[in-house]
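# Sequence first, predicted coordinates after that:
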Amino acid sequence: MKLRLFAPLLAAVVAAPLLLTGCGGSSDDGPGYVRLVNATASYASLDLYDNDVKASAAVASNAVGDYATIGAGSYTFYLKPAGSSTAVAAVAQSVSDGVHNTLVAYTTAGSLRTRYLSDNEAAPTSGTAKFRVFNTSYEAGNVDIYVTAPTDTLANATANALTIGGERFSTYGEITAGTYRIRVTAAGDKTDLRLDIPSVVLTDQQILTLVLTSTPGGVLVNGLLLNQQGSLQAQVNGYARVRLVAGASASGTVAATVNGVNLSSGTVSTGKPPAIGTYLQVPAGALTASVSINGTDVSPSGLSAAPGADLTLLVLGTAAAPQVSLISDDNSPALTSGYVKLRLVNGVNGLNSTLTLQANNGVLTKSSNIAFGAAAESTQVIGSTTASPTPLEVDSATSSSALYAANVALLTPGVYTLFMLGDAATPSAVLRLDR
């Protein structure tokens, strides 16, 4: 097996700026060839226009369109939701005689972005394939990529690509043709698995790009296997991440299993570590949950997890009156440098009141009037240190005194949840660094 280490490449392709004005194109020379990859989850179908001419129609999410034959020259390529007259992106690029290009549209950091790829990489050595990685996901951060035999563990594996950051490429590397398993991990941590593609056949002379895209939870990634001047295969993550937060009344014992994965040791208790469990990967899709409080079954039904989602299974109340919620967690980092993300979860049994979170002596609007069993949407808050901490306060709508007040360090670029748990007489606050 021939494996090579691929270095990160900061400018492997031409970045495609998003514009709002067009530029004149020329179709007097050529032709060249351009196609669209819709690597977004937010646009079910996209049309590609070169200037005012529709070049490719209704390219579905996680799919690639056919090459459009376009005269050589300069163009503004417009992306529009299929059938719409409104452009959601405009990209100034050129088309050269006989040259193939792929425009990859993806979403990251809250916006639609593009990259204009050349599809004219030279063929690899006989008996090998060329392989590289394009990490489109700002949310996922730096990742390592391992290409191994299908049955190999990562214990002694050497990464093929190291520390590939958001919106960055690795260089191409050559790999002996054969069948492989591709795994993506957090940079420097083999145990933090972000994507597992169990079987990929690399053929002689193949030129392949693995495109990594963001997921709802912000940590796991999806994949697209894009062949130069060829097909595309979507590799949607088959897993979500779920954790258990046990907040049963009177420190009741909570146990939970989801899709066969034990989220607890069976002795998770309110106010006693680990009341807030760690994220574990479970098969995505419909969720079969087995939940108990003090040995009494309180299992919910009708739960599901989107591929790549991060979720909190919040168990509150008593066996006689349980409250079990599946909360969506957005663990993508703050978009603004120097800031963290912070939210409030209300898990105080018997309080019969909403809760409101203040930071830096001001109410966080998104964490205001949070009902029992609910979680707030995250708010960006300026980060702080131990030497200069952030004052936090949680107030109840029915009390004149704060349920919680403390000065805490909110270290950037952290994602935090402040859990209010326990019973009304003795509420307990746990500030959790989710990422």
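Looks like it arrived, so ask away. Numbers count the residues shown, from 1 in each chain.

# Every contact and neighbour count from this point should use C-alpha atoms.
Fine.

# Distance of the residue nearest to Pro283 when sequence neighbours are not counted relative to Asp196?
Once flanking residues are discounted, Pro283 sits nearest to Tyr239: 4.5 Å by Cα to Cα, 6 or more residues apart in numbering. According to Cα to Cα, to the nearest Å, Tyr239 stands 9 Å off from Asp196.

# Also Asp189?
Taking Cα to Cα, one finds Asp189 at 14 Å from Asp196.

# let's bring in a second one:
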Amino acid sequence: MRWSSRIALAALATFILAACDDDDPVRPTAQGRVRAMHAISNVATMDMLFNTTSYKTNVAYKGSDGYKATAVGATAVKFRKSGVATDLLSANATVANGADYTVIALGTEAAPQSLVLTDDNATPAAGKVKLRAIHAAAGAGAVDVYVLANANDLATATPAASNLAARAASAYIDRDAGTYVVVLTAAGNKTALLTVSGVQVAAGGIRSIIAVEKTGGGTPLEGITLTDR
């Protein structure tokens, strides 16, 4: 073989090896997850967008559509009355890689408010579950939160979270896997404002119990249970 041919073959082999080294798999885009919830008591249905992308249309009061993968960075979560092209409310979530967020629109059409929460969906300890209460009833006062095996235990129970203000969430509450009654009372007393029964959570599960006003506003409060994990 001529010397020039050997040089050419060597150069070709080097090129092929280099090309193979550069042929790495495409890395996935960094993402978090966001979910939105409609809790504006006097708006029947809403359309929701993440920036300019539709999240869900015609979402009924107390509705959500679960977590959606979202690119890292600022995400404007927009809430519009169904069929209306202008925002009733826009809330900003700064999305980090691998993190989860819940964005709630609450209040009234005349005075809409937002609540942006960073969710902790890390797996609970073996045999355990995590629960948290979210106070999204804008017109209600602060509440105490009880997580009970039986509603009759309220009289002697100690709150799992105390003096939880509107537009706030409790810390996550660790419990054994099982079925619970979540009771919200006016802060400082045992007068039940909301009782959510039959919150059944298998080991490793996470739930958010959300207190909202009744349709149209005011009391009695109503509860929503979201499955986080």
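Cool, the structure landed. Not measured: the values here are computed from a predicted model.

# Which of Tyr239 and Asp196 of structure 1 has more residues huddled nearby?
Using other Cα atoms under 10 Å as the criterion, Tyr239 of structure 1 and Asp196 rank with Tyr239 on top: 24 against 20.

# Might one say that the more buried one is in contact with Leu280?
No. Between Tyr239 of structure 1 and Leu280 there is no contact under Cα atoms under 8 Å: 9.6 Å.

# name the element Gly141 of structure 2 belongs to?
Counting by DSSP states H and E, there is no helix or strand that carries Gly141 of structure 2.

# what does the one 4 residues further on give?
With elements taken from DSSP H and E, the one containing Val145 of structure 2 is strand 143-148.

# can I assume Gly204 of structure 2 sits in a helix?
No. In this structure, Gly204 of structure 2 is coil, not part of a helix, as judged by DSSP: H, G, I helix; E, B strand; the rest coil.

# any idea how far it lies from Ala71 of structure 2?
27 Å.

# With Thr156 of structure 2 instead?
Distance of Thr156 of structure 2 to Ala71 of structure 2, computed by Cα to Cα: 47 Å.

# Likewise for Pro112 of structure 2?
Applying Cα to Cα to Pro112 of structure 2 and Ala71 of structure 2 gives a distance of 26 Å.

# Over to Ala11 of structure 2?
With Cα to Cα as the criterion, Ala11 of structure 2 and Ala71 of structure 2 are 42 Å apart.

# Looking at those two, which has the bigger crowd around it?
Taking other Cα under 10 Å, Ala11 of structure 2 and Ala71 do not tie; Ala71 has more neighbours (18 against 11).

# Let me know whether the more buried one touches Thr29 as I believe.
Yes. In this structure Ala71 of structure 2 lies within contact range of Thr29 using Cα under 8 Å: 7.2 Å.

# how about the helices of structure 2, start to end?
With DSSP state H as the criterion, structure 2 has helices at 3-22.

# Need the residue closest to the centroid of it.
Nearest residue to the geometric centre of structure 2 (Cα atoms, centre = their mean): Thr102, 2.8 Å.

# was I right about that residue contacting Ser114?
No. Counting by Cα under 8 Å, Thr102 of structure 2 does not reach Ser114; the two are 10.4 Å apart.

# tell me the contacts of Phe131 of structure 1?
Tyr172, Gly173, Glu174, Ile175, Ile207, Leu208, Thr209, Leu210 (Cα atoms under 8 Å, 6 or more residues apart in numbering).

# Ok, Ala105 of structure 1 next?
Leu36, Val37, Asn38, Ala39, Thr40, Leu112, Arg113, Thr114, Arg115.

# Which residue is the nearest non-sequential neighbour of it?
Thr114 (4.5 Å).

# number of nearby residues for the one you found?
Thr114 of structure 1, neighbours per other Cα under 10 Å, totals 25.

# repeat for Thr125 of structure 1
Counted with other Cα under 10 Å, Thr125 of structure 1 comes out at 13.

# what does Ser304 of structure 1 give?
Count around Ser304 of structure 1 with other Cα under 10 Å applied: 14.

# where does it fall, helix, sheet strand or coil?
Assignment for Ser304 of structure 1 (three-state DSSP): strand.

# and the gap between it and Val242 of structure 1?
From Ser304 of structure 1 to Val242 of structure 1 the distance is 11 Å (Cα to Cα).
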